[in-house]
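A.B. asks: have a look at this prediction, sequence included:
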Amino acid sequence: MTSTHDIVVDQVQESRVGTTNFDNLIFGKTFTDHMLECTWRDGKWETAHIKPYGPIMVEPSSKVFHYGQAIFEGMKAFKDAQGNVHLFRPEDNWIRFNESAKRLAMPTVPEEIFMDGLKKLVDLDREWVRQGDGVSLYLRPFMIASENGVAAAPSTEYKFMIVMSPARAYYRGDVRVIIASQFSRAADGGVGYAKAAGNYAASFYPNNLALEEGYQQIIWTDAATHEYLEEAGTMNIFVRIGDKLLTSPHNDRILNGVTRRSVIQLAKDHNIDVEERRVSVKEMNEAAANGELKEIFGTGTAAVIVPVLGYKHEDFVHDLPAVDDSYATLFKQKLSDIHYNRVNDEHEWLVKI
């Protein structure tokens, strides 16, 4: 057992990397040799530990199970052709993680625990980061309320952890969506902008209904009127009408996605007219009817860029046309080139491990 920068490291004696089938991965089911754990107790963070991946001990009365104080982030590490490992915009995830923590009355995580712990953990398990387009190491920092007791109040103890999973492409089949006209993902003044675990749990039932109709995801609309687009499943949503790219503005209902912000910047870099504004379902349906709706695509860390092939809104069903100058294809390629360090990183988004 060793200690580096106040991070205690307990390394496995033998890695499982050599017995892992990287060609047959199910997203989020295989994990690397190590994980990070750090406890907040008595008003302060204790020493962070990197230890072999495995079960953790919590009591059945832990408040996470009863009051849902749980947040997480999704990040990735990539390996370039030279064998170097990079993180993509990790500081943005750390900042957003702490914004989520504040909203759920949880303690913020200092940079030296989140960032230094993340870098040390990725470096220790760097052999789990494989080369190749679409191949990455998915990183899952999360925090849960671990105090025992069922009184309805914020926990006085928390566990911050990071686990890591080798990953390939998230979506491999066609994606068609239903536009929500009944269920909502988030409401004004709520926790939609936070990566709160409950946001995702609440989406499972309506998404199951969509699957029963043959659709893979839902485009969420505003809770008040169901007239405006907000997010696409677990992703941010972009709509291309003519040559203009539109995306819903960040607010307290919509997650401020790192991939979303990256796509907006890439659009500006390529002189594509991009607007952050409310997009109504009516506007999109009218554009579809008159042939002006060119593309819909989702953006997110796990999936990166996911083109939507068609959608249903109440009785209106529309298939998207194939376009030669696809923005989704352009941005996916540009992001891939940055992820794998094949082009100049002019925005300094990569952090080398």
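C.D. replies: Arrived safely, thanks for sending. Here the structure is a predicted model, which means the values were calculated and not measured. Residues are numbered from 1 along each chain as shown.
A.B. asks: from now on I want contacts and neighbour counts done on CA atoms only, so please keep to that.
C.D. replies: OK.
A.B. asks: ok, Asp243 to Val274 distance?
C.D. replies: Asp243 is 9 Å from Val274, where distance means CA to CA, to the nearest Å.
A.B. asks: of those two, which one has the most company?
C.D. replies: Under the criterion of other CA atoms under 10 Å, the comparison of Asp243 against Val274 puts Val274 first, with 20 against 15.
A.B. asks: wait, doesn't the more buried one sit right on Lys244?
C.D. replies: Yes. With contact defined as CA atoms under 8 Å, Val274 reaches Lys244; the gap is 5.9 Å.
A.B. asks: what about Tyr205, which SS state?
C.D. replies: What DSSP: H, G, I helix; E, B strand; the rest coil gives for Tyr205 is helix.
A.B. asks: contact partners for it?
C.D. replies: Applying CA atoms under 8 Å, 6 or more residues apart in numbering to Tyr205 gives no contacts.
A.B. asks: in the helix or strand hosting Glu286, what's buried?
C.D. replies: Glu286 belongs to helix 281-289 when assigned by DSSP states H and E. Residues Val281, Met284, Asn285, Ala287, Ala288 are the ones in helix 281-289 that count as buried (16 or more other CA atoms under 10 Å).
A.B. asks: name the next helix or strand downstream of that helix, please.
C.D. replies: Downstream of helix 281-289 (by DSSP H and E), the next one is strand 293-300.
A.B. asks: that following strand - contacts with which helices or strands?
C.D. replies: If you count contacts as 3 or more CA pairs under 8 Å, 6 or more residues apart in numbering; DSSP states H and E, strand 293-300 packs onto strand 235-241, helix 258-269, helix 281-289, strand 304-307, helix 327-339.
A.B. asks: contacts for the fourth one next, please.
C.D. replies: Defining contact as CA under 8 Å, 6+ apart, one finds that strand 304-307 is touched by Tyr171, Val175, Thr259, Glu295, Ile296, Phe297, Gly298, Thr299, Ala328, Phe331, Lys332.
A.B. asks: gap between Lys29 and Gly233?
C.D. replies: Distance, Lys29 to Gly233, using CA to CA: 20 Å.
A.B. asks: of these two, which one has the most company?
C.D. replies: Neighbours per residue (other CA under 10 Å) separate Lys29 from Gly233, with Gly233 holding more: 20 against 9.
A.B. asks: who's in contact with that one?
C.D. replies: Ser203, Gln217, Ile218, Ile219, Trp220.
A.B. asks: hmm, try it at 6 Å
C.D. replies: Gly233 makes contact with Gln217, Ile218, Ile219, according to CA atoms under 6 Å, 6 or more residues apart in numbering.
A.B. asks: same deal with Ala197?
C.D. replies: Ala70, Ile71.
A.B. asks: below is an additional structure, to be compared with the one above:
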Amino acid sequence: MSLQLTIHKTKKKKEKPDYNNLSFGKHFTDHMFIMDYSAEKGWYDPRITTYEPLTLDPSSLVFHYGQAVFEGLKAYHSEKGVLLFRPDKNFRRLNISNERMNIPEVDVDFMVDSLKQLLHIDRDWIPSTEGQSLYIRPFIIATEPGLSVKPSGEYKLMIILSPVGAYYSNADQMSPVKIYVEDEFVRSVKGGVGFTKTAGNYAASLKAQTKANELGFDQVLWLDAMEKKYIEEVGSMNIFFKINGKIITPALNGSILDGITRDSVIELLRYWNFDVEERRITMEEVYQSQQNGSLEEVFGTGTAAVISPVGTLQWQNEEFTVNNNETGKLSLKLYETIAGIQTGKKEDPLGWTIPLDS
């Protein structure tokens, strides 16, 4: 059945927030996208409507058994108009999460087109100041009422939009962060759901993140669940190491998220003829490379901050610095290049951006 998008614009627009003091995910635009699913109809009734609260049955399965997946991407103002950064990759990854969480897949092309129409309607919410963007959150929840442990027969897919400032303040955007290597809790195991963007992954990470924050660290670096020695990812980022001129990042193994920025960094580095290895790497190897002086840079990659240089790591009660706690040249070059492509200030040799008005 062909899907036909309907549009119901709000009659009363919201007052916009102070764009000089934007927090992450605190303000939302006038409209949202919604589409429903039932076993009988499949995905149906896609619509753009007023942003408003939902009414759900208290027994909706999402509340009890956690069938929920999401994505995160951004729209940027540029001299070339509004740009999206690889949105098709996000909806393809949403389908990977869907498959693992037993949620019906969505039509990628239809979702990209629907997102563009939503952005057209709320385009006056897209910030134009450097470092700001419109954060886009597609997500799916299980809505069938009942308490039987089973896949839901009903779902709701939504896209909401939020104007956001830089992930860090301008002064701190590329300041190195402090990372705590978690050796008690584990995030995921091969065969589990670590490679998906499902809500439970993030709930499971909160205890360790709280502990790290209380100790004065910004993020948690997770190790593998079986041996607790192989590096996996940071709470909100994939992780890269520059050792003796070679760039190393943990290989996707079934418990690591296939980050869109991670993929972009790898493509860009290879385009620049860097030697990039996707393989297993231990904390012992990283520690020894720091001790012998061959560890040049460590940085995280993700949608929120793009590139986050790492200046400090704590592992097994020992804290050690990376690159004198300074932002590395490669980290800075990657940030400036990807952020420049996203905002249209730099050429896009790999064809990543999609103009909203195309």
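C.D. replies: Nice, I can see it. Not measured: the values here are computed from a predicted model.
A.B. asks: conserved subset of the contacts of Gly233 of the first structure in the second structure?
C.D. replies: Comparing the contacts of Gly233 of the first structure with the second structure on both residues aligned by TM-score structural alignment, their matches' CA atoms under 6 Å, the contacts found in both are Ile218.
A.B. asks: thinking again about what came up before, ok, and the most crowded of the contacts of strand 304-307 of the first structure?
C.D. replies: Thr299 (27 neighbours).
A.B. asks: residue in the second structure paired with that residue?
C.D. replies: Using TM-score structural alignment, the partner of Thr299 of the first structure in the second structure is Thr301.
A.B. asks: highest mean neighbour count out of the helices and strands packed on strand 293-300 of the first structure?
C.D. replies: Highest mean neighbour count among those (mean count of other CA atoms under 10 Å): strand 235-241, with a mean of 24.
A.B. asks: what range in the second structure does that one sit on?
C.D. replies: The aligned range for strand 235-241 of the first structure is 237-243, by TM-score structural alignment.
A.B. asks: report the contact partners of the aligned partner of Arg168 of the first structure in the second structure.
C.D. replies: Alignment note (TM-score structural alignment): Arg168 of the first structure maps to Gly165 of the second structure. By CA under 6 Å, 6+ apart, the contact list for Gly165 of the second structure reads Leu22, Gln132.
A.B. asks: change it to 10 Å
C.D. replies: Listed by CA atoms under 10 Å, 6 or more residues apart in numbering, the contact partners of Gly165 of the second structure are 19-25, 127, 129-135, 304.
A.B. asks: quick one: which of those residues is nearest to Pro46 of the second structure?
C.D. replies: Nearest to Pro46 of the second structure, judged by CA to CA, of the contacts of Gly165 of the second structure is Tyr135 at 20.8 Å.
A.B. asks: show me what the closest one lines up with in the first structure.
C.D. replies: Under the alignment (TM-score structural alignment), Tyr135 of the second structure pairs with Tyr138 of the first structure.
A.B. asks: after superposing, tell me the mean distance of the helix or strand where that match lies to the second structure.
C.D. replies: In this assignment (DSSP H and E), Tyr138 of the first structure forms part of strand 136-145. Strand 136-145 of the first structure, aligned to the second structure and superposed, deviates on average by 0.3 Å (mean CA distance after the TM-score superposition for the first structure).
A.B. asks: what's the closest non-adjacent residue to the equivalent of Glu105 of the second structure over in the first structure?
C.D. replies: Using TM-score structural alignment as the criterion, Glu105 of the second structure maps onto Thr108 of the first structure. Take Thr108 of the first structure and drop its neighbours on the chain: the residue closest to it by CA to CA, 6 or more residues apart in numbering is Asn98, 5.1 Å away.
A.B. asks: so Trp315 of the second structure sits right up against Thr282, yeah?
C.D. replies: No. Using CA atoms under 10 Å, Trp315 of the second structure is not in contact with Thr282; the gap is 11.5 Å.
A.B. asks: translate Arg261 of the first structure into the numbering of the second structure.
C.D. replies: Arg261 of the first structure maps onto Asp263 in the second structure, by TM-score structural alignment.
A.B. asks: wait, doesn't that match sit right on Ile338?
C.D. replies: No. Between Asp263 of the second structure and Ile338 there is no contact under CA under 10 Å: 11.8 Å.
A.B. asks: okay, the helices and strands packed on strand 293-300 of the first structure in JSON lines with distance to Gly68 of the first structure next?
C.D. replies: Listed next are those as JSON lines, based on distance: least, CA to CA, whole Å:
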{"stretch": "strand 235-241", "distance to Gly68 of the first structure": "22"}
{"stretch": "helix 258-269", "distance to Gly68 of the first structure": "24"}
{"stretch": "helix 281-289", "distance to Gly68 of the first structure": "32"}
{"stretch": "strand 304-307", "distance to Gly68 of the first structure": "28"}
{"stretch": "helix 327-339", "distance to Gly68 of the first structure": "34"}
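A.B. asks: in the stretch 1-150 of the second structure, which spans are strands?
C.D. replies: Secondary structure of the stretch 1-150 of the second structure (DSSP state E, counting those that start in this stretch): strands located at 6-7, 31-38, 42-50, 68-70, 73-78, 81-85, 133-142.
A.B. asks: can you give me the stretch of the first structure that the shortest one aligns onto?
C.D. replies: Strand 6-7 of the second structure lines up with residues 8-9 of the first structure when matched by TM-score structural alignment.
A.B. asks: repeat for the second one
C.D. replies: Equivalent residues of strand 31-38 of the second structure are located at 34-41 in the first structure, counting by TM-score structural alignment.
A.B. asks: mean distance, the matching stretch to its aligned residues in the second structure?
C.D. replies: Stretch 34-41 of the first structure sits 0.6 Å off on average (mean CA distance after the TM-score superposition for the first structure).
A.B. asks: most distant residue from the centre of the first structure?
C.D. replies: Asn290 (34.0 Å; CA atoms, centre = their mean).
A.B. asks: can you pull the buried residues of stretch 317-327 of the second structure?
C.D. replies: By 16+ other CA under 10 Å, the buried positions in stretch 317-327 of the second structure come out as Phe320, Thr321, Val322, Asn323, Asn325, Glu326, Thr327.
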